[in-house]
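Q: attaching a predicted model along with its sequence, questions to come.
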Amino acid sequence: MNDIRTILRQASERLGDRLDAEVLLAHVLDVNRAWFFAHADDAPPADALVRFQALVDRRAAGEPVAYLTGRRDFWSLSLAVTPGTLIPRPETERLVEQAIERLPKRGRLLDLGTGSGAIALAIAKERPDATVHAVDASDAALAVARGNAGRLGLPVTFHRGDWFMPVNGERFDVVASNPPYIEDDDPHLGQGDLRFEPRSALASGADGLDDIRRIVRNAPPHLLPGGWLLLEHGWQQGAAVRRLFDASVWADVFTAVDLEDRDRVSGARVR
């Protein structure tokens, strides 16, 4: 019998994940997951079942759920995502928290490597008094970010270019970034969702810190006096990132941990 209960059970067994099965079926039926509780005995339309089974096949082959549905929830936002953007992850919300905490009233914030626009848009939503800019080198990513901003009605100014280049001469109270930070030869790049995400948004040199070094080195002229640079990084990179902040230029160097008590965001205030 092809009722909702049976369909979800079979898909969950195949995928080894009930949540993935529910998210995919909810996407196909254009309902929320709570709908399933009241409609467990219903049979979905035949064409919807065909589309669902096709998505289950693709998920079983490893494609990320976010790319299959074209959506990812981040902060309090539902964001469009594509294979041209990194998939926003919960740990990046820690970077948003740190940025909001340090952004003064009517402050100026820059999001470097914005991807889908997740960081910039979350901050723009929480701090409507702020002026928010975002940069990305990818036309495909910027198209997604601009689309998200327009759909959500959030005022972010987007720039195309390499890190600070398109905002040359401008200064900010906070610069926040989730840059590439995985080692080029990390085997995880060939596993799970990472196989499908843009490598340019993931890997950065032999130790994963090439882009972070560039950002730290080039950030001071783009920060207002006492402004903060905040960087997301890998859970084993906290000490290495802190060492990049030269004490003659930076003060109040710190690392914040994520919900699993792992190093996740490091930053410092320019002198």
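A: Structure received. Residues are numbered from 1 along each chain as shown.
Q: use CA for all of it now, contacts and neighbours both
A: OK.
Q: for the chain, just list every one of the strands.
A: With DSSP state E, the ranges of strands along the chain come out as 71-74, 77-80, 108-112, 131-136, 156-160, 172-177, 223-232, 250-257, 263-270.
Q: could you dump the ones you listed into a markdown table with mean neighbour count and distance to Ile212 added?
A: Formatted as a markdown table, the strands of the chain follow (neighbours: other Cα atoms under 10 Å; distance: least, Cα to Cα, whole Å):
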| stretch | mean neighbour count | distance to Ile212 |
| --- | --- | --- |
| strand 71-74 | 18 | 23 |
| strand 77-80 | 18 | 26 |
| strand 108-112 | 26 | 11 |
| strand 131-136 | 24 | 15 |
| strand 156-160 | 20 | 19 |
| strand 172-177 | 26 | 9 |
| strand 223-232 | 23 | 8 |
| strand 250-257 | 17 | 14 |
| strand 263-270 | 24 | 11 |
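Q: one more structure, for comparison:
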Amino acid sequence: MDAELLAAHVSGSTRARLLIADDPAAAQLERFDALVERRCAREPLQHLTGSAAFRYGELAVGPGVFVPRPETELLVDWALEHLPKGGTVIDACSGSGAVAHALATERPDATVWAVEIDPDAFEWLESNLDGTGATPVNADAIASGTLAELDGLVDLVTANPPYVPFEIEVAPEVSFDPSGAVYAAEAGLAVIQPLAVRASRWLRPGGWYGFEHDDTHRRAAPEILRVSGFTEVEDHDDLAGRPRFATGRLGLLP
């Protein structure tokens, strides 16, 4: 499949039309061979084509930004179910802007903010959110001053923070992602813990928070939500049956 996608990329065609396409020119074949060699070295396919499909859109990606994974679409499904009409959303640790892009384009009635601290990733984020109506913010999501003007007013917070523990073995493709977008100290909770507190301050009472976590965090992630003031806490598996993201609702005022 990767070879077919690379052939379609080089030819400017689609994968479905490869069977009826003309024979490649010599320059195209040379370029294709070079891309196949790079893919065999486990460079991400998305880096080679310059784009990543995510839900109904294509995102520009490359060195300096985390490549969005299909599993994150499950978090978007959940978010769309819990986003009220005309609601306000903050997507923290937004990276390429995949979640923010999906929410802004699929729910144009919503007000979407996308927060990313890394300046290299932020360039990709700005480009991907151009024309969507979402607002990119180059800031530290866990800092108390970030979007402090929205404290207590937000309906939904989403996040795909760095969460992989240092000792976890990952696929070779992950080495091409920025390490700061992947790893978060030995236990993988260095961002998850303070971000739950920050989300609780952004949210209005009854607002929802959902975030991705490592599959070793099945117990820790829900507990972090509970001690941060969230109720109706639930952990969700991905399509492979692995724990993927946790959600909770900020406790209502008495």
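A: Looks like it arrived, so ask away. If you're wondering where the values come from, they're calculated on a predicted model, not measured in any experiment.
Q: so which bits of stretch 9-23 of structure 1 are buried?
A: Buried residues in stretch 9-23 of structure 1, counted by 16 or more other Cα atoms under 10 Å: Ala11, Ser12, Leu15, Asp20, Ala21, Glu22, Val23.
Q: of all these, which two lie farthest apart?
A: Among the buried residues of stretch 9-23 of structure 1, the pair separated by the greatest distance (Cα to Cα) is Leu15 and Val23, at 12.1 Å.
Q: closest one to Arg171 of structure 1 out of the buried residues of stretch 9-23 of structure 1, please.
A: Val23 (41.6 Å).
Q: aligned to that closest one, what sits in structure 2?
A: Aligned by TM-score structural alignment, Val23 of structure 1 pairs with Leu5 of structure 2.
Q: list the contacts for that match?
A: Going by Cα atoms under 8 Å, 6 or more residues apart in numbering, Leu5 of structure 2 touches Thr14, Arg15.
Q: mind redoing it with 6 Å?
A: Leu5 of structure 2 sits next to Arg15 when contact means Cα atoms under 6 Å, 6 or more residues apart in numbering.
Q: any idea how far it is from Ile117 of structure 2?
A: For Leu5 of structure 2, the distance to Ile117 of structure 2 (Cα to Cα, to the nearest Å) stands at 32 Å.
Q: what do you get for Leu147 of structure 2?
A: Distance of Leu147 of structure 2 to Ile117 of structure 2, given as Cα to Cα: 13 Å.
Q: mutual contacts of these two, please.
A: When contacts are counted by Cα under 6 Å, 6+ apart, Leu147 of structure 2 and Ile117 have no shared neighbour.
Q: so which bits of stretch 238-254 of structure 1 are buried?
A: For stretch 238-254 of structure 1, the neighbour count (16+ other Cα under 10 Å) marks Gly238, Val241, Phe245, Trp250, Ala251, Val253 as buried.
Q: what is the nearest of those to Val265 of structure 1?
A: Closest to Val265 of structure 1 out of the buried residues of stretch 238-254 of structure 1 is Gly238 (7.6 Å), distances taken as Cα to Cα.
Q: what range in structure 1 matches stretch 81-88 of structure 2?
A: With TM-score structural alignment as the criterion, stretch 81-88 of structure 2 aligns to 101-108.
Q: contacts for that stretch?
A: By Cα under 6 Å, 6+ apart, the surrounding residues in contact with stretch 101-108 of structure 1 are Asp129, Ala130, Thr131, Val132, Phe172, Asp173.
Q: farthest-apart pair in the residues you listed, please.
A: Most distant of those, by Cα to Cα, are Asp129 and Phe172, 14.2 Å apart.
Q: how close does the residue nearest the centre of structure 1 sit to Ser138 of structure 1?
A: The centroid of structure 1 falls nearest to Pro88 when counting by Cα atoms, centre = their mean (2.6 Å). According to Cα to Cα, Pro88 of structure 1 stands 16 Å off from Ser138 of structure 1.
Q: what's the answer for Gly117 of structure 1, then?
A: The gap separating Gly117 of structure 1 from Ser138 of structure 1 is 12 Å, by Cα to Cα.
Q: neighbour count: these two, which is higher?
A: Gly117 (30 against 18; other Cα atoms under 10 Å).
Q: the more buried one reaches Ala145, doesn't it?
A: Yes. Contact criterion Cα atoms under 6 Å: Gly117 of structure 1 and Ala145 qualify, at 4.5 Å.
Q: check contacts around Gly251 of structure 2.
A: Contacts of Gly251 of structure 2 (Cα under 6 Å, 6+ apart): Pro205, Gly206, Phe230, Thr231.
Q: can you list those in TSV and add distance to Thr72 of structure 2?
A: Shown next, in TSV, are these (distance: Cα to Cα, whole Å):
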residue	distance to Thr72 of structure 2
Pro205	26
Gly206	23
Phe230	22
Thr231	23
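Q: identify, from those, the entry nearest to Glu30 of structure 2.
A: When the contacts of Gly251 of structure 2 are compared for distance to Glu30 of structure 2 (Cα to Cα), Phe230 wins out at 55.6 Å.
Q: what's the nearest residue to the closest one if we skip its chain neighbours?
A: Nearest non-adjacent residue to Phe230 of structure 2, counting by Cα to Cα, 6 or more residues apart in numbering: Leu250, 4.4 Å away.
Q: please say which position in structure 1 that neighbour maps to.
A: Alignment note (TM-score structural alignment): Leu250 of structure 2 maps to Val270 of structure 1.
Q: do you know how far that match is from Trp250 of structure 1?
A: Separation of Val270 of structure 1 from Trp250 of structure 1 (Cα to Cα): 5 Å.
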